[in-house]
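need a 3D model of the sequence below.
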Amino acid sequence: MTAPSLRRRLLIGLLPSLAALWLLGTGYILARSWDELEEAYVDQLDQLAYSLAQMLDETVGDAAQAVDSVAERRDRNYFVLVTSDSRVVMRSARAPADLTAMPDSGDHPLYYLASATTPEGRLTVIAGLEKAEVRQLTTDIVTGVALSMALGLVAMLAVLLLTIRRALAPLDALRGELEARQPDALDPMPVARLPAELAPVAAALNRLLDLSRLVPDFN
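Okay, here's the model as predicted:
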């Protein structure tokens, strides 16, 4: 049975380790990206609620203008304006009908929520975004990142194969030179341009050729 080639040995030795490192790195990056994106959307809600609260005063007319302003920008966020006694003053089109105040726990099973109170303390702005929508947006972004990293893995494998091929080129050249030699060619092999790993092999061959020249030819 023929022993595996050096190329195959190198690939077998390097590919599993590189693939494992790539998978670990990719998994970590994707997990962190997922968390960071969700946190970014929540931070956006906090900023939206705070900004609107700073804009509004106690008049309902200004609250309506703020709702219309966000609707015109087609923001994905919805918000609800609530008076201090939890009476709804204004509600955006996408706001759930059953939401009239910030949950005591600060969490909702279907929505990310953030709230802020106007400087006068008369109105509370609740900004929210559907969790399903956030997850879909996050999934789309993370999927795009994963595909890019998969292409990076393919490129890395191509570079690895090219590097192995170039690294073994001197060995192929040495083999070609030996195969091209005539049986009676006993001149030394060139050693100067060989890599350090192959130079001892060529030197040993040259010593063998030197000994062959000393053997009498009885033909």
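
okay, CA-based contacts and neighbour counts for the rest of this
OK.

what's the spacing between whichever strand or helix holds Ile164 and its chain's center?
Ile164 belongs to helix 131-167 when assigned by DSSP states H and E. Remark: helix 131-167 is offset 7 Å from the chain centroid, using Cα atoms, centre = their mean, to the nearest Å.

which elements pack onto it?
helix 6-55 (3 or more Cα pairs under 8 Å, 6 or more residues apart in numbering; DSSP states H and E).

could you also give me the structure for this second sequence? I'd like to compare it with the first:
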Amino acid sequence: MSTRRASSLRRRLLLGLLTPLLTLVALGGITDYRTGLQVADDAYDYALTSTAIALAARLELDKDHDLDVDLPAAAEAILRADASDQIFFAVTDVHGRLISGDPSLLELAMPPGSANPGFRNVRRGAQPLRVATYHYQGPEGSATIVVAETTLKRQRAARTVLASAIWPNLLMCVATLLIVALGVHIALRPLDELSGELDRRPPDALGPIAEGDTPREARTLVAALNRLMARLQQAAAAQQAFISNAAHQLRTPLAGLQTQLDLALDAPPEQAHARLAAIRAAAARLVHLTQQMLALARAQPEAAASQEWQRLELSALLEEAAGEQLDKAIAQDVDLGFEPAPAGVNGSHWLLHEMLANLIDNAIAHTPAGGQVTVRCGLDPAGLGFIEVEDSGPGIADAERAHVTERFYRVPGTRRAGSGLGLAIVRECVERHAGHLDIATAGNGHGARIRVTLPTA
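Okay, the predicted model is just below:
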């Protein structure tokens, strides 16, 4: 079975914030980069347009009334001068004849009717160019002026814009994360204090945790811990009571066993058999009590959770009980009868078997010789499974029915030896199966009838 490594709440919060923050940084950087790059391109395009207009201002008619450019060599040198990029230009008349400049730019001119001036990016060989086309119309005539430059300073500007867009956003992201980390640390401090308080508690301190300044979001956790503490406190109290009662119950048969051993050692040989029989009976009572206490312990919620749950047929459980309890019933001259009917439930075989065994054992023990014990199972009108044990003994008084399922409780005036755990075990088994236990008078008007109702599978 694979296990996932648990991460801290702080780490999960910071990682949860990091993704949207980085996304915002990326979107902000892209937006700033595109905006800054557009501003830089507009500035450089304006410079190209100014160059084209300056060339247009040099247009004039020669002596043959043909369009010409009055551009001395010094002026051309100034026009082409640039610290980073190379400048190219070409001027053509209305017929496409080159008047001045670089012939290779003729094919890069944008046709009339497009934006004026118009711009585009082209590549001439391995060299990227930014090209501006300006269609001029004036008293001298019409001309097309193409100005192009390499893109080194544009690329440098792009890198500068990118850096100026990314670094501030990254620094803002880091600063935000630091502030958020500090805020998370402060916000989670009550949980750290709660953890420290629990660590400092001694093992026997099961009282409730004071909410104090606990944030509203953590109060449900504190409330759940307090409920757990209350259950642990109840379990500890029940365990202590069980141990005290068990010690008290074991003391009597152990003392009796010791007394019988002392008497057997001092008794004459002709009384040895009787003394050994008494010792055997005391040991049997001690074994029975120990088994009852172990069964009660296994029926507790903590131990019952480890039991295997499966679909069980109640009639099959009755058949098992018949084989185990029949000899005891015969020995006590009790007529033990079974009336099984099909009924399937989902539960623990051991718990239900122990429950049924204690019900039958308790009924046989309280039924006088010649009496009857009847065990039934099946489905009731509501569709629930049931187990019913009815005897012809003295029955259980109404005032005692609420107490007979308590641990080590014995009805006052009862002479029969017993541990007082039988019906307590039955109650625990019924509760583990979300069933219902009902104690009533038998159908014949005397005796007891104990009925257990269980959800069907």
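
about what we covered before: mind listing what's buried in the helix holding Ile164 of structure 1?
131, 134, 138-139, 142, 145-146, 149, 153, 157, 160 (16 or more other Cα atoms under 10 Å).

return the residue of structure 2 aligned against Leu160 of structure 1.
In structure 2, Leu160 of structure 1 lines up with Val180, judged by TM-score structural alignment.

again, but for Ala127 of structure 1
Using TM-score structural alignment, Ala127 of structure 1 sits opposite Val147 in structure 2.

again, but for Met149 of structure 1
Taking TM-score structural alignment, the alignment pairs Met149 of structure 1 with Asn169 from structure 2.

residues touching that match, list them.
25, 28-29 (Cα atoms under 8 Å, 6 or more residues apart in numbering).

circling back: which of the helices or strands spans the match of Ala127 of structure 1?
Going by DSSP H and E, Val147 of structure 2 is in strand 141-150.

from the chain's centre, how far out does that strand sit?
Computed by Cα atoms, centre = their mean, the chain-centroid distance of strand 141-150 of structure 2 equals 70 Å.

which positions in it come out as buried?
By neighbour count with 16+ other Cα under 10 Å, strand 141-150 of structure 2 contains the buried residues 142-150.

secondary structure class for Met102 of structure 1?
coil (DSSP: H, G, I helix; E, B strand; the rest coil).

hmm, it is touching Ile126, no?
Yes. Between Met102 of structure 1 and Ile126 there is a contact at 6.9 Å, judged by Cα atoms under 8 Å.

give me the nearest residue to Ile126 of structure 1, chain neighbours excluded.
Using Cα to Cα, 6 or more residues apart in numbering and skipping the chain neighbours, the partner closest in space to Ile126 of structure 1 is Ser115 (4.3 Å).

aligned partner of that neighbour in structure 2?
If you follow Ser115 of structure 1 across to structure 2 using TM-score structural alignment, you land on Thr133.

and its match, how many neighbours does it have?
Residues near Thr133 of structure 2, counting by other Cα atoms under 10 Å, number 28.

chain center to the strand or helix carrying it: distance?
Element membership for Thr133 of structure 2 (DSSP H and E) is strand 127-138. Its chain's average C-alpha position is 65 Å from that of strand 127-138 of structure 2, according to Cα atoms, centre = their mean.

in it, what's buried?
129-136.

likewise stretch 229-249 of structure 2?
In stretch 229-249 of structure 2, counting by 16+ other Cα under 10 Å, buried: 229, 233, 242, 246, 249.

picking that back up, now the strand holding Val147 of structure 2 against helix 9-57, angle please.
140 degrees (axes from the mean of the first three to the mean of the last three Cα atoms, to 10 degrees).

check contacts around the match of Leu160 of structure 1.
The contact partners of Val180 of structure 2, by Cα under 8 Å, 6+ apart, come to Leu14.

separation between it and Leu17 of structure 2?
To Leu17 of structure 2, Val180 of structure 2 is 9 Å away according to Cα to Cα, to the nearest Å.

list the residues that contact the closest residue to Gly207 of structure 2 other than its chain neighbours.
Closest residue to Gly207 of structure 2 apart from its sequence neighbours, by Cα to Cα, 6+ apart: Met229 at 6.5 Å. Neighbour list for Met229 of structure 2: 206-208 [criterion: Cα under 8 Å, 6+ apart].

give me the buried entries from these.
Leu206.

strands - which of the contacts of Met229 of structure 2 land there?
With DSSP state E as the criterion, strands contain none of the contacts of Met229 of structure 2.
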